[in-house]
Every structure is written in C-alpha cells, then in structure tokens.
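1. build me a model:
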Amino acid sequence: MISISPDPLTVARRYAAAAAGPAGWPVPLRFDPTQRWYTRLASTADHEVWLLSWLPGQHTDLHDHGGSAGAFLVASGALTEETVVRAELRPRTLGTGVGRRFGPRHVHRVSNQGNVPAVSVHVYRPALRSMTRYHLDGGRLRVAEVAEAGVAW
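-> Just a heads-up that it's a prediction; the model follows:
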C-alpha cells in the first residue's frame, strides 16, 4: 500500500479552522512581549505542527528549515515573508487565511510589520531537526548559526 503524506498547507488550514478563534486552540494562546511565542501542537511519523504568536515588530532571523519542506498559514493578523531574490530581500505580505508552501531549501525571514498581533500555524515535513540562520552579506547568504532541535528550541 502506498502512503501519501498530507499536503502541509491543508494540514495548517485544518488546525486553523478547528481553532476558529483564540480560545479554540488546543493549548492556551500566549503573546510574549519579549519574543515570539511558539508551541508544538502535533507530531506524527511524517510531519509536525507548530502554533506561533507574533506581536507587532516581532520577527525571525533569515533562516532555513534544515531540509524540511512545509507550509505556514496566517490564522489571524498579517505577516510579512521576505525571501532572497537576486541577492536582495523581497517582501510579500500574507493576511488572515493566506498561506504558502515551501520546499526543503527555502530560506526566508518572517515578521509582524503590522500594528495588531498575528497568529500562524506552521507544518514541517519531516519534523524539524535543525534550522540554519543566515546573514545576507554583499548579496550572498552567510551562515550565522545552526540551531538543533531539542537544544535551541
């Protein structure tokens, strides 16, 4: 029998739809004024699901997902994703209900550049084992740090 993994954006949409608001998440949603808040909602043999909250101004560093592919969906608010295109960062704003899939070599930075809190659901396949953080230096990606699951998060 052939097993087909679920589309990661479809999985993210299911979690967001099931929550139907801040009180509906399987864990209490939190907003931390000092850093993005995140928690793992599920882990299966082929993927994992994370819930993140973002206050205005909070962001990730430029990073990859250690070879994992996946998707993220903005459950509320808006997030800006910046990807490297021709040696510079190109922004794309995603509003409530908008998501995007990404491959195993995807490098991006995500931020809440708005003035209201945001919530997002992230699905990784396979589960995250590491994340590499980068600096964009002279149009080239330079490794700043490799963070490992169970150590850095």
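2. make it CA atoms for all contacts and neighbour counts henceforth
-> Noted.
3. find the nearest non-adjacent residue to Glu88, please.
-> Distance criterion C-alpha to C-alpha, 6 or more residues apart in numbering; nearest residue to Glu88, sequence neighbours excluded, is Gly139 at 6.2 Å.
4. helices of the protein, start to end?
-> Along the chain, counting by DSSP state H, helices occupy 8-19.
5. which residues does the residue most central in space within it contact?
-> The C-alpha lying nearest the average C-alpha coordinate of the chain belongs to His122 (C-alpha atoms, centre = their mean; 4.7 Å). By C-alpha atoms under 8 Å, 6 or more residues apart in numbering, the residues touching His122 are Ala12, Val49, Trp50, Leu51, Leu52, Gly70, Ala71, Phe72, Leu73.
6. next up, for comparison:
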Amino acid sequence: MTQAAVVTDHLAIARRYAADPLAWPVAPRFSATDRWYARLGEYPDHEVWLLTWLPGQGTDLHDHGGSAGALHVVSGSLVEDVVTPVADGGYRMNVRHLDAGLGHSFGPRYVHRIVNRSRRPAVSVHVYGPALTTMTRYRLSAMGLEIAEVEHAGVEW
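-> Just a heads-up that it's a prediction; the model follows:
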C-alpha cells in the first residue's frame, strides 16, 4: 500500500490568517514609496506573508520560482492580471478583480501581476509552498513573455 502525498491547502491557510489579524506578529503598515510586506509565519512546507497596497501600488509580472500558493484579500480591493498561454504559442492577459474576502489558489507555474487600482488601501495575505527562494520578473513584448530579472530570497527581499 502506498502512502498518498499530503497536499497543503494554501487558500485555507490564507483565509485562516486573514480571519485573525489580532494573531499576526506584526500590524500592517503602509509605505508611500512601495508595497510593504512582512512574513507572518514560516513552516516546513509553506510560508505566509502580509502585504499592503496603497492606491496605484502593484507588482511587475512575476512568478513564484516554482512555488504554488494562494492569496486572500483582507481589506480593500486588488486587480490581478494573469498571463495565460494560448494555442498559437502566444499569451493573453486575464483580469481578475479581488475584493475583500476573496482569494484563490495558484499552481507553481503561475505568472501574474497585482495592482491596487482602487482609491482605498488594501491588505492581503499570501501563502507560498514551498517557501519562496526565487521570483522571476517578466515583460510582455512582441517576442512573447521575456525574463526581465530573477530575484533571490535573502538578497532582493
């Protein structure tokens, strides 16, 4: 008899953290210059991050270095642009609006960007498993999806 692999429910973890902000080891902060983030928890198979977003703040297109994960919006609203490959070898952008209380899981090859396009600050919880070691930033060009930069944990964040 074989033992089934244990699959971590990243979205359930994100929701659990989002539901109990008084248990967070750090309170959310906001920075006028860039998104603010802090690690809320680190475990053998995943890590949990808290991110804040002032209006207009966002990420570049990026992946999570082979980690799967989830995000959950605690307050405010965010817009997520997801890069999806199409049959002809190209890519298209799918837009997802995430208001407070909404979130979703994603797999290890997920490329997206997140932006606060509202007029209010936003707070979100992100879970990655395994813990992030790299993040690749991309740009979309006439040639397709191109690597712009690879960032490393402990160096760039």
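7. still on that earlier bit, can the contacts of His122 of the first structure go into CSV with extra columns for neighbour count and distance to Phe31 of the first structure?
-> Listed next are those as CSV, based on neighbours: other C-alpha atoms under 10 Å; distance: C-alpha to C-alpha, whole Å:
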residue, neighbour count, distance to Phe31 of the first structure
Ala12, 26, 20
Val49, 23, 18
Trp50, 18, 15
Leu51, 25, 12
Leu52, 19, 9
Gly70, 26, 24
Ala71, 22, 22
Phe72, 24, 18
Leu73, 29, 18
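8. so which of those persist in the second structure?
-> Checking the contacts of His122 of the first structure against the second structure (both residues aligned by TM-score structural alignment, their matches' C-alpha atoms under 8 Å), the contacts still present are Ala12, Val49, Trp50, Leu51, Leu52, Gly70, Ala71, Phe72, Leu73.
9. could you export the residues you listed to a markdown table, including columns for distance to Arg40 of the first structure?
-> Shown next, in a markdown table, are these (distance: C-alpha to C-alpha, whole Å):
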| residue | distance to Arg40 of the first structure |
| --- | --- |
| Ala12 | 12 |
| Val49 | 6 |
| Trp50 | 4 |
| Leu51 | 6 |
| Leu52 | 9 |
| Gly70 | 14 |
| Ala71 | 15 |
| Phe72 | 13 |
| Leu73 | 15 |
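10. hmm, back to that, what two of the contacts of His122 of the first structure are the furthest from one another?
-> Leu52 and Gly70 (14.9 Å; C-alpha to C-alpha).
11. which stretches of the first structure form strands?
-> Along the first structure, counting by DSSP state E, strands occupy 37-43, 48-54, 62-63, 69-76, 78-85, 88-95, 99-102, 108-111, 118-125, 130-137, 140-148.
12. ok, residues contacting the fourth one?
-> Spelled out, that is strand 69-76 of the first structure. Residues from elsewhere that reach strand 69-76 of the first structure (C-alpha under 8 Å, 6+ apart): 8-9, 12-13, 16, 94-106, 117-126.
13. now swap in the first one and tell me
-> Residues outside strand 37-43 of the first structure that contact it (C-alpha under 8 Å, 6+ apart) are Pro26, Val27, Arg30, Phe31, Glu48, Val49, Trp50, Leu51, Leu52, Ser53, Trp54, Ala127.
14. which position in the second structure aligns with the first one?
-> In the second structure, the residue matched to Pro26 of the first structure (TM-score structural alignment) is Pro25.
15. contacting residues for that match?
-> Contacts of Pro25 of the second structure (C-alpha under 8 Å, 6+ apart): Leu40.
16. could you report the separation of it from Arg16 of the second structure?
-> Using C-alpha to C-alpha, to the nearest Å, Pro25 of the second structure is found at 14 Å from Arg16 of the second structure.
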